[in-house]
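Asks: got a sequence here, can you build the structure:
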Amino acid sequence: MNAALFPDLVVNGETVPHAVVAAETQNHTGPKGKPGIAWRKAANAVAIRTLLLQEAARRGIAPEPAEVGPGRFETEEEALIRGLLDTAIDAQAPSEDAIRAEWLKDPSRFRAPPLWEVSHILVACDPRDEAGREKALTKARALTAAALDAPKGFYKLAGEESDCGSKSAGGALGQLGPGDTVPEFEAALREMAEHEITADPVLTRHGYHIIRLDGLAKGAVLPFDAVKPRIAEAMEKAAWARAAKDFVAGLVAEAEIKGADLKNPEMAG
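Replies: Sure, this is the predicted structure:
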């Protein structure tokens, strides 16, 4: 990308080096063949970051990098911006009445984890082996067709064809809950109705699965007191995000910026 093709980014009289915007473009996307869109998105992001750093300097905030992982710390700029936002934004904790009102909108959103009674037929393969994967998929599709054609014969089919040790139990895996199986398998379960057989084989690191959902126990709706902390945390985070957005909008409204278009929502990162 030729940075010389794009205008200088100037924020309140401070010219931002083209190299800074160029480095930021890797975090943004645009249509193929139109690098200017990614550049303008990056310029907007850098303009906002520059505004925040300028405000932190105006308020005399000192950087105190926090540890964000084992042996990893914030950069000085990240620490300054965090310090500014911690100082400038005061998101009030929601009242109990507000939390209860949010819960009452739809208490069924807050449930205990579900339980799935599951059987499957596994056609084992290494997904990284293209030839082996294609061969396994062909077999899995044939087994899927057979299972859908004669659902009552699923257990016999699993006992004859599955590559999983569960074949001795007709493919039965027993009861599973969230986190008990690999993500792709669980994602399929979440979309299935009771007694349904997957119409397409499900690929995981173990191979292809034909899944039958033998039973579904939806988690019970949780009482208000059990979910109150979770709702309060979500509401406080949402309030903080709104306040941060308003704070940045205030800085933008008072700033003199050239080389960025912070009023165009399509140029958001």
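Asks: every contact and neighbour count from this point should use C-alpha atoms.
Replies: Noted.
Asks: pull the number of nearby residues for the residue nearest to N12 when sequence neighbours are not counted.
Replies: Leaving aside its chain neighbours, N12 sits nearest to E256 (4.9 Å; criterion: C-alpha to C-alpha, 6 or more residues apart in numbering). Per other C-alpha atoms under 10 Å, the neighbour tally for E256 reads 12.
Asks: please apply the same query to G207.
Replies: Counted with other C-alpha under 10 Å, G207 comes out at 20.
Asks: same check, this time on V182
Replies: Number of residues near V182 (other C-alpha under 10 Å) recorded here: 12.
Asks: for it, give its distance to A145.
Replies: V182 is 24 Å from A145, where distance means C-alpha to C-alpha, to the nearest Å.
Asks: again with H206
Replies: For H206, the distance to A145 equals 21 Å [C-alpha to C-alpha].
Asks: now the helix or strand hosting A38: buried residues?
Replies: Assigned by DSSP states H and E, A38 belongs to helix 35-58. Applying a neighbour-count criterion of 16 or more other C-alpha atoms under 10 Å, one finds 36-56 buried in helix 35-58.
Asks: would you do the same for the sequence below? I want to compare the two.
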Amino acid sequence: MNANLFPDLIVNGEAVPHTIVAAEAQNHDAPKGKPGIAWRKAANAVAMRTLLLQEAKKRGLSPAPVEVGPGRFETEEEALIRGLLDTVVTVIPPAPDAIRAEYDRDPARFRAPPLWDVSHILVACDPRDDAARGAAELRARDLTRSALKAPDRFARLAAETSDCGSKSSGGYLGQLGPGDTVPEFEAALRHLTEGEITATPVLTRHGYHVICMNAVAEGAVLPFDAVRDKISEAMEKTAWAKAARAFVAGLVAAAEISGADLRRAVH
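Replies: From the prediction side, this is the model:
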């Protein structure tokens, strides 16, 4: 193994087995033919985890895994790291005046969910099937050109060509709000203005969509009392994250690490 590309990882005198870094490397992207990049990302992640676990053990903490999903519990390492951060990071809830000032800075950020009145044309395919996806994309691009050329005929085009049951109503899906559709479809809706048709087909798990935004109803600005608790929670989370980063940066500054570059990672 090339020692320059895959250096030994040592954290405060503790040698980390190559197998652990190699397993972590599978979770990190890198350009084709450049495994050293994935290795460096993995080494940083493993070094950080090792450093935190060393500190937790130094403080005599014991793991107490909690349920993080239906039937899914933390690992002992995850529980130790969480316990460490819970021990060392304390945050004072923001003062009422600070919460009000955050709201007043830009009340337009706090709106009720929007409503989108939407129609679409679906070219169904299994995105995992390369051949089917390619053929569907070609057909969807052709339908997009037709829709953009004659937007007033969108309903008729949908009725004649769509693979969705909504074709019986000209592709009309009704009024949708956040969470009512798959993430890729919703992401496209957030960038469309009233009367606009997607310039390129949108791929979801169902296939390619040509989307027409019939109308948009922006949510009204919410009063301060309706969002006070959410603002306070967000400010507290931000303060906690800042304090946690400062704690980790202190550990990194005092550590002796080779085979990883955590000082750059925490700045």
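Asks: circling back: so what's the residue nearest to N12 of the first structure up against?
Replies: The neighbourhood of E256 of the first structure, defined by C-alpha atoms under 8 Å, 6 or more residues apart in numbering, consists of V10, V11, N12, G13.
Asks: for the first one, which non-adjacent residue is closest in space?
Replies: In other words, V10 of the first structure. K258 (5.0 Å).
Asks: do I have it right that that neighbour meets G13?
Replies: No: with contact defined as C-alpha atoms under 8 Å, K258 of the first structure does not count as touching G13 (9.1 Å).
Asks: looking at the two, which has the bigger crowd around it?
Replies: Remark: of K258 of the first structure and G13, K258 carries more neighbours, 16 against 11, as counted by other C-alpha under 10 Å.
Asks: and the more buried one, what does it touch?
Replies: K258 of the first structure sits next to D8, L9, V10, V11 when contact means C-alpha under 8 Å, 6+ apart.
Asks: could you check the distance from K58 of the second structure over to R82 of the second structure?
Replies: 15 Å.
Asks: V210 of the second structure: how many residues sit nearby?
Replies: Neighbours of V210 of the second structure under the rule other C-alpha under 10 Å: 27.
Asks: that one: which element?
Replies: Secondary structure assignment for V210 of the second structure, by DSSP H and E: strand 207-217.
Asks: average offset between that strand and the first structure?
Replies: Overlaying the first structure shows strand 207-217 of the second structure at a mean distance of 1.9 Å from the equivalent residues (mean C-alpha distance after the TM-score superposition for the first structure).
Asks: can you check stretch 130-146 of the second structure too?
Replies: Stretch 130-146 of the second structure sits 3.8 Å off on average (mean C-alpha distance after the TM-score superposition for the first structure).
Asks: contacts for that stretch, please.
Replies: Applying C-alpha under 8 Å, 6+ apart, the contact partners of stretch 130-146 of the second structure are 122-127, 198-201, 207-210.
Asks: which stretches in the second structure count as strands?
Replies: Ranges of strands in the second structure, per DSSP state E, are 9-11, 14-16, 67-69, 72-73, 115-124, 172-176, 202-204, 207-217, 257-258.
Asks: what sits against whichever residue in the first structure pairs up with A42 of the second structure?
Replies: With TM-score structural alignment as the criterion, the equivalent of A42 of the second structure in the first structure is A42. Residues in contact with A42 of the first structure (C-alpha under 8 Å, 6+ apart) are V21, A22, E24, T25, N27, H28, G269.
Asks: mind redoing it with 6 Å?
Replies: A42 of the first structure makes contacts with V21, E24, T25, as judged by C-alpha atoms under 6 Å, 6 or more residues apart in numbering.
Asks: so what's the last one up against?
Replies: What that stands for is T25 of the first structure. Neighbour list for T25 of the first structure: A38, W39, A42 [criterion: C-alpha under 6 Å, 6+ apart].
Asks: repeat that for the first one.
Replies: By C-alpha under 6 Å, 6+ apart, V21 of the first structure lies in contact with A42, A43.
Asks: what does it align to in the second structure?
Replies: Checking TM-score structural alignment: V21 of the first structure goes with V21.
Asks: how close does that match get to M48 of the second structure?
Replies: Using C-alpha to C-alpha, V21 of the second structure is found at 12 Å from M48 of the second structure.
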